Structures are given as structure tokens and as C-alpha cells.
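Asks: Sequence and computational prediction follow.
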Amino acid sequence: MNLNTQKILNFFKKSESKASVLLKDKAKANDTIRDAFGKAVNNKHDLDGVWTKMTLLFGIAKDYVNGDYTEIPKRSIVAILGGLIYFLSPIDIVPDFIPALGFIDDIFILNLVFKQLAKDLEKYKIWKDSQINFIEDVEGTEV
């Protein structure tokens, strides 16, 4: 199958535009993240190669929208939400209902986002791990 990368990138740019608007409405942003996560869980077998990356994208998007983690440039969050919006779209460059191939363009975009934001995501992962360790330390403290 020959993918038209330029078409995919143009579609992704439209998704990023939608993400910029979406960021202004916390409830809708959270709904989008939750919907994308639900779709990912339902199609986990098709997303094996990017599952770990996706869970990191879901986590940072949720923590940013909820105000828990804001140490990331807004353009990076727009790219992440744009990727999730692209992923949510059932009719994109390769429609998701096509068996075995339906998620190939989605995976391409999610990998692209992940690669572009690798440093931001690594900082988030360190922060997230420190939050988990802090909670474990507090819970383990005797009073």
C-alpha cells in the first residue's frame, strides 16, 4: 500500500488546528482524551507497536489539561492533542475499518508526534515517576 505522506501530514495539520481550539475548553479536551483512550483500548491488538508510547501521550495530555503538569510548551500539547484527534477520526487517509491496515496512518502520526516531542516526553516521564515515588514514600511513612 502506497501512503501519501503529504496527505496524511495535511490532515494532521487540520487536527492540530482543532486541538488549538479544543485546549480552550477543559471539559471537551478531557472528553477527547477519554474517547481516544477508549478507542485505543478497544483496538489495542492493532496498536501493539505503539501502545507504550500512546499511554505516555494520554498521560501527559490528561495531566496538562487538568493542570497537574504544565512544564511543556503549548505547541507540544497541541501536537499531542492533534495526534489524538487524528487517531479518533474514523475517516482519515486510511479508514480505520479496513482490517489490518486501518491504523497504519494513525500509527505513523503518533510515532511522528512521539519522535518530535521525545525530550518533552522524557521530562514528563521523569516527573510522573517522581510523583509515583512521592506517593509511595508518603503512604509508607508511619505517623
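Replies: Yep, it's here.
Asks: Going by C-alpha atoms from here, please, whenever you check contacts or count neighbours.
Replies: Noted.
Asks: sec struct for residue 12, please.
Replies: The three-state assignment at residue 12 reads helix, by DSSP: H, G, I helix; E, B strand; the rest coil.
Asks: List the buried residues of stretch 75-84.
Replies: Neighbour-count burial for stretch 75-84, counted by 16 or more other CA atoms under 10 Å, picks out 76-84.
Asks: residues near the closest residue to residue 86 other than its chain neighbours, how many?
Replies: Distances taken as CA to CA, 6 or more residues apart in numbering put residue 15 closest to residue 86, at 5.8 Å, once the chain neighbours are dropped. Residue 15: 23 surrounding residues under other CA atoms under 10 Å.
Asks: what do you get for residue 11?
Replies: Around residue 11 there are 16 residues (other CA under 10 Å).
Asks: In addition, the following structure is provided for comparison:
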Amino acid sequence: MFETLATSYPKMKTSLETRSFVPGTHNSSLIRRVVNDYHKNKAFVIEASGNCSSFPLHDPMTGPCVPDDAIFVGTSTMGLNLSLRYNTWVIRYSGPSDGKVIFSFSDKECAPLVEEIKGIFNGIAVSTTIIFSSYEASLKNPTVFDVPAGC
């Protein structure tokens, strides 16, 4: 199983597709797609079956790169010959969401590398680590933000 995240700051939307590998092939099949629409403060869960549900979003969309309220943790390096320099930051949440997000970005391009999320977000207990790979600064398929009519 793997996930693909797309973000559009002009549209104020994110899309997270969860897919599973099809055994014996190089293909994958869609399990679900979650579209967060920050203009509407709603998340839409679109299942592969076509069923769709929604729930309210309580937190604002974070901006590109490092949010203004992030606290700097430190700088480090990784990779071949320790050639990738990155910075780590933390954001603490309280209120409807209570927890923290620790994230690392490459220092030159501000490309996301790792994100750790712990706490209660939108009423759900979360403890997860996300490793970003195959980062692209442009969006190839804007339809990932589409929500079926009537959802």
C-alpha cells in the first residue's frame, strides 16, 4: 500500500490517494481518495466503490514550506556523502486539535522529506510518520481535487 499527496495552494485543496499494489503486476488499484477543501472547511472521502462521505475540517491549511508559527528544531544532513542538508521544525496545536507535527524540509528547495504527526486531530488519535519521495513541484493531474456531485 502507498499514498500519493497532491497540494494546490491557489485552490486551497489537498488530495491524498491510498492505493494497493496488484500482486504479480506493476499496477495499483485505488482504495480511497480524501480531498480536503479548505475554502469549504470540509474533507471528502471518496471510496473506490464511488461511495462518498464528508466531515468538517477544524484546522487551517498549512502554507508552503515552513509555517509562520513553526518552531525551529535544528539542521542536519543525510544521503550519499551527507549531501542533503535539511531543517526540522515543530508546530504544536491546541484546541479542537491537540498534538504536534514535526517536519523536515530540504534547506534549498524546501521540499518535504519527513513528517511526524502525533495527537488528536479532528477528533481522531493520530501517531504516524510520513516519508516523502518522488517529490515534484508541479501538479500533473488537477482532477485529483474533483469531488463527485452530491457528495
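Replies: Sure thing, it's come through. Bear in mind the structure is a predicted one, so any value in this text is a computation, not a measurement.
Asks: Kindly provide the TM-score of these chains.
Replies: TM-score for the superposed chains, counting by TM-score structural alignment, normalised by the length of structure 1: 0.26, backed by 66 aligned residues with a CA RMSD of 5.0 Å.
Asks: before we move on, the earlier item: just checking, what packs against the one helix or strand the residue nearest to residue 86 of structure 1 maps to?
Replies: Using DSSP states H and E, residue 15 of structure 1 falls within helix 5-22. Helix 5-22 of structure 1 sits against helix 74-88, helix 104-116, with contacts defined as 3 or more CA pairs under 8 Å, 6 or more residues apart in numbering; DSSP states H and E.
Asks: Distance to residue 10 of structure 1 added to these, as a markdown table?
Replies: Shown next, in a markdown table, are these (distance: least, CA to CA, whole Å):
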| stretch | distance to residue 10 of structure 1 |
| --- | --- |
| helix 74-88 | 11 |
| helix 104-116 | 11 |
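Asks: do you know which of these lies nearest residue 6 of structure 1?
Replies: Among the helices and strands packed on helix 5-22 of structure 1, helix 104-116 comes nearest to residue 6 of structure 1, with 11.4 Å by CA to CA.
Asks: Now do the buried residues in that closest one.
Replies: 104-111, 113-114.
Asks: which two from the residues you listed end up farthest apart in space?
Replies: 104 and 114 (15.3 Å).
Asks: can you tell me how far the spatially most central residue of structure 1 sits from residue 140 of structure 1?
Replies: For structure 1, the residue nearest the mean C-alpha position is residue 57 (3.6 Å; CA atoms, centre = their mean). Distance, residue 57 of structure 1 to residue 140 of structure 1, by CA to CA, to the nearest Å: 29 Å.
Asks: do residue 37 of structure 1 as well
Replies: The spacing between residue 37 of structure 1 and residue 140 of structure 1, counted by CA to CA, is 31 Å.
Asks: Among those two, which residue is more densely surrounded?
Replies: Shown here are residue 37 of structure 1 and residue 140; by other CA under 10 Å, residue 37 has more neighbours (21 against 9).
Asks: The helix or strand containing that one versus helix 5-22: what angle between them?
Replies: Take DSSP H and E as the rule and residue 37 of structure 1 turns out to sit in helix 26-42. Put simply, helix 26-42 of structure 1 runs at 140 degrees to helix 5-22, going by axes from the mean of the first three to the mean of the last three CA atoms, to 10 degrees.
Asks: OK, contacts around the residue nearest to the centre of structure 1?
Replies: Residues in contact with residue 57 of structure 1 (CA atoms under 8 Å, 6 or more residues apart in numbering) are 80, 114, 121.
Asks: Need the residues you listed in a markdown table (columns: distance to residue 28 of structure 1).
Replies: What follows is the contacts of residue 57 of structure 1, written out as a markdown table (distance: CA to CA, whole Å):
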| residue | distance to residue 28 of structure 1 |
| --- | --- |
| 80 | 15 |
| 114 | 23 |
| 121 | 23 |
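Asks: ok, residue 123 of structure 1 to residue 114 of structure 1 distance?
Replies: 13 Å.
Asks: how close does the spatially closest residue to residue 88 of structure 1 that is not a sequence neighbour sit to residue 62 of structure 1?
Replies: Distances taken as CA to CA, 6+ apart place residue 36 nearest to residue 88 of structure 1, at 5.6 Å, with adjacent residues excluded. Relative to residue 62 of structure 1, residue 36 of structure 1 is positioned 11 Å away (CA to CA).
Asks: Cheers, nothing more for now.
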